[in-house]
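**Q** The sequence and its predicted three-dimensional model are supplied below.
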Amino acid sequence: EKPHKCPKCNKGFRWCSDLIKHQRTHTGEKPFICKALQMQCKGFSDLSALAQQQRTHTGKKPYVCSQCGKCFKQSAHTSRKQRVHTGEKPFMCAECGKCFHNKTHLKQH
């Protein structure tokens, strides 16, 4: 169930916080500023995007693959790497049934 509806486009969201983030796509509001990029006025619409950007400046890679120990800046990249190790391919082509480790490879297919 997605009870929180965007008044602009009627897209539904499960959480109010996700609706607030979405509404910024309509307004262009970017209230979170990366201090390293302040001179360039680079802003972000949500805190997770800001945190991800800040890791590019600090070089921090807090997410670790439990299989091989490789570190990543984003948790999604860690999950994708772990699927390579396990052989899991959750993204399936609706036309031919071929499966992929990540959504990008499915879209390219």
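**A** Arrived safely, thanks for sending. Numbers count the residues shown, from 1 in each chain.
**Q** from here on, contacts and neighbour counts on C-alpha atoms
**A** Will do.
**Q** surely K30 meets H22?
**A** No. Look at K30 against H22 with CA atoms under 8 Å: they stay out of range, at 11.5 Å.
**Q** Three-state assignment for the residue positioned nearest the centre of the chain, please.
**A** Nearest to the mean C-alpha position of the chain, by CA atoms, centre = their mean, lies A76 at 6.9 Å. Following DSSP: H, G, I helix; E, B strand; the rest coil, we place A76 in the helix state.
**Q** For it, give its distance to R83.
**A** Using CA to CA, to the nearest Å, we find A76 at a distance of 11 Å from R83.
**Q** what is in contact with these two at once?
**A** With CA atoms under 8 Å, 6 or more residues apart in numbering applied, the contact sets of A76 and R83 do not overlap.
**Q** Structure two is appended below for comparative analysis:
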Amino acid sequence: MDPICNGKHTVVHNREKPYAYGHCESSYTNQNDLGTHLRLHSQVGSGICELCDKSFPTSSRLDRHMRSHTRTNNSTCDKCGKAISSAGNLKKHLRIHTRERPYICKYCGRAFSLSNNLKKHMRTHTGERPYACENYGKPFSSSSNRASHMRALHKDTTLL
């Protein structure tokens, strides 16, 4: 074995993901990433963006996300002139114009332009509901549905 690569690092080279969460299909190469994922399910952390209702497991992720609402745009779409915050986001945006939908549902064949939209759609087939109400335990398939529930029924309660 290469002296630079210790046992933990070989997991990366072998594409092993020994750290798994039993309630969904997610698995990770290290325990820290699994811990971050578990916080997504339990929503321990700072909570929900007040501008768009997205949920985040840690205050640093929420802070990084909040900057996206105020970021100076660096790129402009040649097709429609829309200002885009990064080259990666421009690539995703261009799929609107090209109608490219590279992410295909293995159950029904429906196609999506964004991988995250496919991931959310897959929950309609798998029944996965990873976001639970902190008060009742009622499960939701999306963080935004849970956020709406929390605002409607638990106005005085905030997620930890």
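**A** Received it, and whenever you're ready, just let me know what you need. These figures come from a predicted structure and were not determined experimentally.
**Q** Excluding chain neighbours, what is closest to whatever residue of the first structure lines up with L90 of the second structure?
**A** Taking TM-score structural alignment, L90 of the second structure has L50 as its aligned residue in the first structure. Among residues not flanking L50 of the first structure along the chain, F44 sits closest, at 5.8 Å (CA to CA, 6 or more residues apart in numbering).
**Q** Tell me how far the host helix or strand of Q54 of the first structure lies from the chain's centre.
**A** Assessed by DSSP states H and E, Q54 of the first structure sits inside helix 47-58. Mean C-alpha position of helix 47-58 of the first structure versus that of the full chain (CA atoms, centre = their mean, to the nearest Å) differs by 12 Å.
**Q** Mean per-residue distance, the very next helix or strand once past that helix versus the second structure.
**A** Using DSSP H and E, the helix or strand that follows helix 47-58 of the first structure in sequence is strand 63-64. For strand 63-64 of the first structure, the mean deviation from the second structure after alignment is 0.7 Å (mean CA distance after the TM-score superposition for the first structure).
**Q** Strand 63-64 of the first structure aligns to what range in the second structure?
**A** Mapped onto the second structure using TM-score structural alignment, strand 63-64 of the first structure covers residues 103-104.
**Q** is it true that D46 of the first structure touches H22?
**A** No. The criterion here is CA under 8 Å, and D46 of the first structure misses it with H22 at 9.5 Å.
**Q** Run through the strands of the second structure in chain order.
**A** Counting by DSSP state E, the second structure has strands at residues 19-20, 27-28, 47-48, 55-56, 75-76, 83-84, 103-104, 111-112, 131-132, 139-140.
**Q** between those, which gets nearest to R95 of the second structure?
**A** Checking the strands of the second structure against R95 of the second structure by CA to CA gives strand 111-112 as the closest, at 9.8 Å.
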